[in-house]
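Participant: Using only what follows, build the 3D model:
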Amino acid sequence: MQVKVFQFDLPLRHTFTISHESRTVQPTMIIRLRDEQGFEGYGEATVTTYYGVSMAGMLAAVERVRPWLETYAFTEPENFYAELEQRLPDDSFVRCALDMAANDLWARRHGKPLYEMWGLDPAEAPTTSFTIGMAPLPEMVAKLQEKPWPLYKVKLGTDHDLEIMQTLRSHTDAIFRVDANTGWTAQQTIEYAHELKQLGVEFIEQPQKADAWADHRKALAESVLPIIADESCHVEADVARCANHFDGINIKLVKCGGLTPARRMIKEARTLGLKVMMGCMTESSVGISAIAHIAPLLDYVDMDGALLLAKDPAKGVVIDDQAKLHYADLPGTGVVLKSEW
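Facilitator: Sure thing, here's the model as predicted:
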């Protein structure tokens, strides 16, 4: 297979702030795999300083496996991923981009959308939330008013989180979800949950530190709202441990290594009675379109990354102003890179 790497600095519509960083530009790497018949597949992974992921590191990893990729006789994603995992065991972000591209390529070879290859119905995909990042309260209100939406995820972790939610509630009837980004104690979670439930919050995402398992267990037992794991659930091995500490898990493709392991995580979570959410990074339509194709397997999805961009280098699945998904009438994930970037 031929391998081509594209680097983009994705400009954001607004400064995006969570508990550990702020940014106005999101660097991302898009990979294209092309087979001997001319079929292509696209995948993506973002630079993420919080996880120690740099563009230089990702590019170096691609070069390490390039000789193997260029001689690999690709047949189907599972076999490809099994070998890829052995060659890049410690680089889930690059594995994700390559696995995403491999799944896209596989479906394009068959002339079918990726969801159809998996036997899924896109009509069963849940509505995506739209994220309101941390900012001075008037700015958060302005972002909410700028983007009327049926479902918001609000980033919290300040010393006035309840005030934020009370104020936002006065401006919309939309459903809320909150992401505390490890910023609360177990006791805060339990106490806040009562008020948040009254304010129309559906669930709380990762309120405590990733490894605070006793706190997770306490919050699970005493919170009146469901608790969804994020930082506590990165890879397949984490799913079983989360079963007795959370009501559900949030899967990030770059953290688990791609669509192939994500599908296994979803299957295991279902056997353990866990709800399943999939989140995104601030990605282009390459990564977001991949999430959209697996979305019919999910209870909740947060795939608004491309909506947060001022400029997107790709086209694919479109999310309209009513939060409805429109899948491209193309095989694979339907992704096309724009020539005008």
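Participant: going forward, measure contacts between C-alpha atoms and count neighbours the same way
Facilitator: Fine.
Participant: Please report the distance of residue 298 from residue 249.
Facilitator: Distance of residue 298 to residue 249, given as C-alpha to C-alpha, to the nearest Å: 10 Å.
Participant: Same question for residue 226.
Facilitator: The spacing between residue 226 and residue 249, counted by C-alpha to C-alpha, is 11 Å.
Participant: For these two, indicate the residue with more neighbours.
Facilitator: Set residue 226 next to residue 249 and count neighbours by other C-alpha atoms under 10 Å: residue 249 wins out with 30 against 19.
Participant: Can you work out which residues contact both of residue 298 and residue 249?
Facilitator: Common neighbours of residue 298 and residue 249, counting by C-alpha atoms under 8 Å, 6 or more residues apart in numbering, are 276-277.
Participant: quick one, strands of the stretch 201-341 of the chain?
Facilitator: Using DSSP state E, counting those that start in this stretch, the strands of the stretch 201-341 of the chain run over 201-205, 227-229, 248-252, 275-279, 300-301, 314-315, 318-319, 325-326, 336-337.
Participant: and residue 263, which of the ones you listed is closest to it?
Facilitator: strand 248-252 (9.8 Å; C-alpha to C-alpha).
Participant: Please provide the structure for the following sequence as well, for comparison with the first:
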Amino acid sequence: MRNLDIDVVELPLSRPFTISRGTRTSVTVVRVSIEQDGFIGLGECTPTPRYDETPESVVAQLEQIAQEIRAGLSREALQAHLPAGSARNVLDCALWRLESVMAQQSLWQSSDVQQPQSVITAETISLDTLEAMRASALDAYKRGALLLKIKLNGEQIVEKVAAIRSVAPDITLVIDANEAWSGLDLAALFDELTPYDITMIEQPLPAGKDEMLADFDHVIPVCADESCHVSGDIAGLKNRYEFINIKLDKCGGLTEALKMVATAQENQMRLMVGCMLGSSLAMEAALPIAAQSEIIDLDGPIWLAADSAPYLEFRHGQIWI
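Facilitator: Coordinates of the predicted model:
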């Protein structure tokens, strides 16, 4: 028999985090601990209102399956017991860690992914006034950021990008519209953005309403985030997107995320790994996906007033492993 503990933890942010859908000053995460024969596996997830999740709904899902987890439900069997989402993610990652420690292996060894010395991660520039976003970009640039992810809505798009590029002239820039560009002439907008050397634009249109992305050539590659949750979504996105963004809280854990990597490669789709706001405990579980991705956005912990173990090292635009 196993022991299962479930905790809801509120993590204050060090500064407000704003995207096109609103502003947050704290994030509520759900953590689980699974103990078996003296070995412990930990997991963390971030319930997301965009996907109709709350901490209460995730805890309810976990309690519904708690008896099976305590009785020894395997990670493979878990995939059929819960749908993709935060609840399955937190259990899946805890079981990965439990299996690894019981086998005296690292998560890298268990997932059969080569461990790098470091990975470059984006630092997010939160949606704000043009002046504030330029100042944030300059601060990040001076601290050694190598990749900036710019949160935008439908206002002052080109102006804000130009301002950020002016203070960060030689680093990688990606844009995240969070579904906010409905009604815009995207082909013309992409052309206007081309002089600023944008590497990728993430989810410009709402999921399920992104058909027009197939109607023009993308002078800047486009990444599916809200439009892509699990491996079964990937093949149908090829005519609209060049990248997919894999997030453990969307797909339901590392098990499905590894399957998404393989499916994306089969479909010649490029890879990004992303995150919700959360601690290093959540980010560490995504590192085997990061090691196989072109674009990495695992900066959740740097937005927290205080991080949690395993305390990943964020320095000079990279996560040092």
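Participant: returning to that earlier point: nearest to residue 34 of structure 1, of the strands of the stretch 201-341 of structure 1?
Facilitator: Among the strands of the stretch 201-341 of structure 1, strand 336-337 comes nearest to residue 34 of structure 1, with 13.6 Å by C-alpha to C-alpha.
Participant: so the closest one aligns onto which residues of structure 2?
Facilitator: Counting by TM-score structural alignment, strand 336-337 of structure 1 pairs with no residue of structure 2.
Participant: What of stretch 286-302 of structure 1?
Facilitator: Mapping stretch 286-302 of structure 1 onto structure 2 (TM-score structural alignment) gives residues 281-297.
Participant: what's next to the matching stretch, contact-wise?
Facilitator: 42-45, 93, 107-108, 111, 113-116, 119-123, 149, 247-248, 254, 257-258, 261, 270-275, 298, 300-301, 308-312.
Participant: can you check stretch 96-106 of structure 2 too?
Facilitator: By C-alpha under 8 Å, 6+ apart, the residues outside stretch 96-106 of structure 2 that reach it are 34-36, 39-42, 75, 107, 110, 254.
Participant: again, but for stretch 122-138 of structure 1
Facilitator: Contacts of stretch 122-138 of structure 1 (C-alpha under 8 Å, 6+ apart): 16-19, 115, 140, 143-144, 149-156, 164, 292-293, 295-304, 323-325.
Participant: and with 6 Å instead?
Facilitator: Residues outside stretch 122-138 of structure 1 that contact it (C-alpha atoms under 6 Å, 6 or more residues apart in numbering) are 16-18, 151-155, 295-296, 300-304.
Participant: which residue lines up with residue 138 of structure 1 in structure 2?
Facilitator: In structure 2, residue 138 of structure 1 lands on residue 131 (TM-score structural alignment).
Participant: how much space between its match and residue 97 of structure 2?
Facilitator: The gap separating residue 131 of structure 2 from residue 97 of structure 2 is 43 Å, by C-alpha to C-alpha.
Participant: neighbour-wise, which of these two wins?
Facilitator: residue 97 (23 against 12).
Participant: That one maps to what in structure 1?
Facilitator: Aligned partner of residue 97 of structure 2 by TM-score structural alignment: residue 104.
Participant: just residue 151 of structure 2 next, same as before
Facilitator: In structure 1, the residue paired with residue 151 of structure 2 is residue 155, using TM-score structural alignment.
Participant: ok, its match - how many residues close by?
Facilitator: When counting by other C-alpha under 10 Å, one arrives at 23 neighbours for residue 155 of structure 1.
Participant: And for residue 311 of structure 1?
Facilitator: 15.
Participant: ok, residue 245 of structure 1 touching residue 218?
Facilitator: No: at 8.1 Å, residue 245 of structure 1 does not count as touching residue 218 under the criterion of C-alpha atoms under 6 Å.
Participant: ok, the two, which is more surrounded?
Facilitator: Using other C-alpha under 10 Å as the criterion, residue 245 of structure 1 and residue 218 rank with residue 245 on top: 22 against 16.
Participant: what residue of structure 2 matches up with that one?
Facilitator: Matched by TM-score structural alignment, residue 245 of structure 1 corresponds to residue 240 in structure 2.
Participant: Skip ahead from the longest strand anywhere in structure 2 and say which helix or strand is next.
Facilitator: When structure 2 is parsed with DSSP state E, its longest strand is strand 3-19. Sequence-wise, the next helix or strand downstream of strand 3-19 of structure 2 (DSSP states H and E) is strand 22-36.
Participant: For the helix or strand following that following strand, buried residues please.
Facilitator: Next along the chain after strand 22-36 of structure 2, taking DSSP H and E as the criterion, comes strand 39-45. For strand 39-45 of structure 2, a neighbour-count test (16 or more other C-alpha atoms under 10 Å) marks 40-45 as buried.
Participant: burial count for the closest residue to residue 35 of structure 2 other than its chain neighbours?
Facilitator: Nearest non-adjacent residue to residue 35 of structure 2, counting by C-alpha to C-alpha, 6 or more residues apart in numbering: residue 3, 5.0 Å away. Residue 3 of structure 2 has 17 neighbouring residues, counting by other C-alpha under 10 Å.
Participant: Tell me which residue of structure 1 lines up with residue 168 of structure 2.
Facilitator: That one, residue 168 of structure 2, aligns with residue 172 by TM-score structural alignment.
Participant: same question, residue 181 of structure 2
Facilitator: Using TM-score structural alignment, residue 181 of structure 2 lines up with residue 184 in structure 1.
Participant: Can you give me the separation between its match and residue 197 of structure 1?
Facilitator: 17 Å.
Participant: Could you check which of these two has the larger neighbour count?
Facilitator: Higher neighbour count among residue 184 of structure 1 and residue 197: residue 184, with 19 against 16, using other C-alpha under 10 Å.
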